[in-house]
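Trainee: Here is my input; please provide its structure:
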Amino acid sequence: MNDITIGADISKDHIDLHSLPDGQTLRVSNDRKGFATIVRWITEKGVARIVYEPTGPYHKAFEQFMMAQGLPLSKVNPRLARRFCEATGRLAKTDRIDAELLARYGQLLEPRTLKANPQIHNDLKELHAARLALIKDRTATKNRANNLTSPLLKRHNADRLAQVERQLKAVDHAIMTMIGADASLSARFDILVSIPGVSQITAFTLLIEMPELGQLDEKAAAALSGLAPMTRQSGRWNGRAFIAGGRAIVRQALYMPALVACRFNPNLKAKYHQLKAAGKPPKVAITAVMRKLIILANALLRNKRKWTPKSA
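Mentor: Below is the predicted model:
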């Protein structure tokens, strides 16, 4: 394979591509005809990776088509890509420039390539995105109820809340049905719910939002979930460590299980009280328990075994 890196800037109507080190460029329409043109364009290149940013609904068809062709894709965080662009001193921003800078980002930093996701994971991801939107809608509807005085609007608001609850149940049932119909996902789900404090909702959130679980080492699992502490040190100064980055949805899903684990999981309960006794703030101790939970889930999935309490 030649060391060719392609940057792809994806917009609603078209895709701009830039190839390095040869510097060739291409613009195609963002549709199947354009995707086929891209495949023909790179057939002779022996591409190491195609680097692109997620752009809402506009990148999904491109991603699925290229994965079906077996091409190496690297989906990078837009914030990190933008900071890389700023570090190069390029202040201008156009689609062609963005494609070139994405290619340079991929060539220098070699971001990891995606593994092909089966269609079931794409369907689950779509259902879970709808579920998160419904939860936001439910919260907004409940908050709105506190400020309404008109009887008509109160009835409308109550009807909307009941509708959201019905839709949430339907989405949850669809997610559980899909997981139950897949032997691999069902086995992974059973392992996760065996951990004290991990509910069905938390389990399917981890399966959907962090499918890499079970294939990572401890540090990578903590970092990917955004629960790895970031050290701050310069000369003689030592700042307070903090967590940053990672997948916010995973962190949010682990917060309540961590609170439950602090009470009912003997090992994590001992860890929590140990940190509190050492003078750590409660939030820091809970974050440490969340990190332990994701590391535990990763280890159990890697070893394909359910949680069992440690013998005294």
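
Trainee: contacts, neighbours, all on C-alpha from now
Mentor: Noted.

Trainee: quick one, helices of this structure?
Mentor: Ranges of helices in the chain, per DSSP state H, are 32-42, 60-68, 78-87, 95-109, 119-145, 151-181, 183-193, 200-209, 218-224, 248-264, 266-277, 282-303.

Trainee: Tell me which of the ones you listed lies nearest to residue 312.
Mentor: helix 266-277 (10.7 Å; CA to CA).

Trainee: Can you give me the buried ones in that closest one?
Mentor: 268, 269, 271, 272, 275, 276 (16 or more other CA atoms under 10 Å).

Trainee: next one: that helix to chain centre, how far?
Mentor: 28 Å (CA atoms, centre = their mean, to the nearest Å).

Trainee: packing partners for it?
Mentor: helix 248-264, helix 282-303 (3 or more CA pairs under 8 Å, 6 or more residues apart in numbering; DSSP states H and E).

Trainee: export the ones you listed to a markdown table and tack on mean neighbour count and distance to residue 98?
Mentor: Listed next are these as a markdown table, based on neighbours: other CA atoms under 10 Å; distance: least, CA to CA, whole Å:
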| stretch | mean neighbour count | distance to residue 98 |
| --- | --- | --- |
| helix 248-264 | 19 | 26 |
| helix 282-303 | 20 | 35 |
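
Trainee: Looking at those helices, spot the one closest to residue 37.
Mentor: With CA to CA as the yardstick, what comes closest out of the helices and strands packed on helix 266-277 is helix 248-264 (35.9 Å).

Trainee: hmm, who's touching the closest one?
Mentor: 196-199, 202, 205-206, 209-210, 225-227, 268-270, 272, 286-287, 289-290, 293-294 (CA atoms under 8 Å, 6 or more residues apart in numbering).

Trainee: run this one through as well so I can compare:
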Amino acid sequence: MDSAMTAPDRSGSSDASANTATRAAGIDVSKASLEIVVLCRDADHKDTDRSVSRSIPNTEEEFDKLREWIDREVEVDLERVHVCLEASGGYERPVARYLHEQNVTVSVVNPRRTSAYADSRLNRSKTDPVDARLLARFCQREEPSSWQPSSSEQKGLKDMTRGLQSLKKERDRLKNQIDRSSNPTVTSSLQSVLESVNEQIDQLEKAIDEHVQSCQTLARKRELLETIPGIGSTSAALVLAELGDSERFESARQAAAYAGLTPAHHESGSSVHRKPRLSKIGSSRLRKALYFPAISALRCNAAIKAFGDRLAERGKAKMVIIGAAMRKLLHICYGVLKNQAPFDASLHPGT
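Mentor: Presented below is the predicted three-dimensional model:
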């Protein structure tokens, strides 16, 4: 499905400047379609109103047409195009991966960032073309960091662990229904479904283990994580799936920020002094993966236990201590993976 294209206005610019200009592009992603807007940015970095736009179906068969359209209409090498997309529940991944393979710089950004940017520009309309143009402007102004696709092994692990989490959520829901049910017929039916779900959980856990063992890199990383008291086989697989490649983070704090485990402070002047809280702006799945391991580590990991005891002595609430333990545990996971060395308790004396 092709929509009408807006021809670029090249008045006042030479062919040479058009060829040397860089282009920022925004793609508004939905399940069915992609709305693309490409802006110009001249060498002096001054904004212009020139743009081209197009809408195509969000299918892999149409991605080649997108590349051909950029070549034909935008008149710039693909290496000079920077495309910005919002994280859209996975619908953005196929086109992001395709464009990355075509040597296009791709950024996949948190929708909260672009929403705040829209508010700062006092946007009054919200349509697919408007959103795509906003993403292009955001890309042009902010130059967000580039996105790197996961390896096929990493993607497979993430898909399986997320499937496992969904099954476990369904198992808990069925258990709650069974506990509330007073009808023997309903209870029997629910028990039958629960048994089936438990079988699927066992099969998927076995498949995850086989998948990790089949990949030398993943197997080594899981082995390293399992040296940390509190981290078991299943938790290690979840952390690996959601954290991804530790090399993409410059520090443990950056990894903690990715998980939304860094403290958010609320202070202003002399009257506003709220207690710090976890920011929770980040991967909720990674936080969930660390919750029960942190509780376990507060009992069996001497480094984290000492850390938790010190917070308790200062009168910190239970959930504050658990949140701090989750952050500390992620710091340790990052260090183990970054240094490719097993957990060494001597590096965390009385932490």
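
Trainee: Let's have the helices and strands packed on helix 266-277 of structure 1 in TSV, adding distance to residue 219 of structure 1.
Mentor: Shown next, in TSV, are these (distance: least, CA to CA, whole Å):
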stretch	distance to residue 219 of structure 1
helix 248-264	15
helix 282-303	8
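
Trainee: Looking at these, which is nearest to residue 168 of structure 1?
Mentor: Of these, nearest to residue 168 of structure 1 by CA to CA is helix 248-264, at 16.4 Å.

Trainee: Trace stretch 133-148 of structure 2 over to structure 1 and give me the residue numbers.
Mentor: Counting by TM-score structural alignment, stretch 133-148 of structure 2 pairs with residues 100-115 of structure 1.

Trainee: Show me what counts as buried in the matching stretch.
Mentor: 100, 101, 102, 103, 104, 105, 106, 107, 113.

Trainee: Quick check: the two most widely separated of those residues?
Mentor: 100 and 113 (18.5 Å).

Trainee: Map residue 225 of structure 1 across to structure 2 for me.
Mentor: In structure 2, residue 225 of structure 1 lands on residue 259 (TM-score structural alignment).

Trainee: let me redo that: residue 4 of structure 1
Mentor: So residue 4 of structure 1 corresponds to residue 23, using TM-score structural alignment.

Trainee: tell me the contacts of the alignment partner in structure 1 of residue 60 of structure 2?
Mentor: Using TM-score structural alignment as the criterion, residue 60 of structure 2 maps onto residue 32 of structure 1. Listed by CA under 8 Å, 6+ apart, the contact partners of residue 32 of structure 1 are residue 65.

Trainee: What separation is there between the residue lying farthest from the centre of structure 2 and residue 193 of structure 2?
Mentor: In structure 2, the greatest distance from the average C-alpha position (CA atoms, centre = their mean) is reached by residue 184, at 43.6 Å. Distance of residue 184 of structure 2 to residue 193 of structure 2, computed by CA to CA, to the nearest Å: 14 Å.

Trainee: just residue 167 of structure 2 next, same as before
Mentor: In terms of CA to CA, residue 167 of structure 2 sits 12 Å off from residue 193 of structure 2.

Trainee: So these two - more neighbours on which side?
Mentor: Relative neighbour count places residue 167 above the other of residue 167 of structure 2 and residue 193, with 17 against 14, counting by other CA atoms under 10 Å.

Trainee: what does that one align to in structure 1?
Mentor: So, by TM-score structural alignment, residue 167 of structure 2 is matched to residue 134.

Trainee: Check the gap between that match and residue 189 of structure 1 for me.
Mentor: Remark: distance between residue 134 of structure 1 and residue 189 of structure 1 (CA to CA) = 23 Å.

Trainee: can you check residue 128 of structure 1 too?
Mentor: 15 Å.

Trainee: To what extent is the residue nearest to residue 222 of structure 1 when sequence neighbours are not counted buried, counted in neighbours?
Mentor: If the residues on either side of it in the chain are set aside, residue 222 of structure 1 comes closest to residue 228, at 5.0 Å by CA to CA, 6 or more residues apart in numbering. For residue 228 of structure 1, the count of nearby residues is 22 (other CA under 10 Å).

Trainee: who's in contact with residue 228 of structure 1?
Mentor: Applying CA under 8 Å, 6+ apart, the residues near residue 228 of structure 1 are 219, 222, 243, 244, 291.

Trainee: would you list the buried residues of helix 266-277 of structure 1 in TSV and tack on distance to residue 58 of structure 1?
Mentor: TSV is the format used below for the buried residues of helix 266-277 of structure 1 (distance: CA to CA, whole Å):
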residue	distance to residue 58 of structure 1
268	42
269	45
271	45
272	44
275	45
276	47
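
Trainee: just checking, what residue in structure 2 corresponds to residue 147 of structure 1?
Mentor: Looks like residue 147 of structure 1 aligns to residue 180 there (TM-score structural alignment).

Trainee: go on, residue 199 of structure 1?
Mentor: Checking TM-score structural alignment: residue 199 of structure 1 goes with residue 232.

Trainee: Is its match in contact with residue 226, as I believe?
Mentor: Yes - using CA atoms under 8 Å, residue 232 of structure 2 makes contact with residue 226 at a distance of 5.6 Å.

Trainee: Mind checking which of the contacts of residue 228 of structure 1 are buried?
Mentor: 222, 243, 291.

Trainee: Which residue, other than its chain neighbours, is closest to residue 232 of structure 1?
Mentor: Going by CA to CA, 6+ apart, residue 232 of structure 1 has residue 239 as its nearest residue, at 5.0 Å.

Trainee: Pull the number of nearby residues for residue 128 of structure 2.
Mentor: Neighbours of residue 128 of structure 2 (other CA under 10 Å): 18.

Trainee: Pull up the gap between it and residue 34 of structure 2, please.
Mentor: Counting by CA to CA, the gap from residue 128 of structure 2 to residue 34 of structure 2 is 9 Å.

Trainee: next one: residue 283 of structure 2
Mentor: Taking CA to CA, one finds residue 283 of structure 2 at 25 Å from residue 34 of structure 2.

Trainee: When those two are compared, which one has more neighbours?
Mentor: Higher neighbour count among residue 283 of structure 2 and residue 34: residue 34, with 25 against 16, using other CA under 10 Å.
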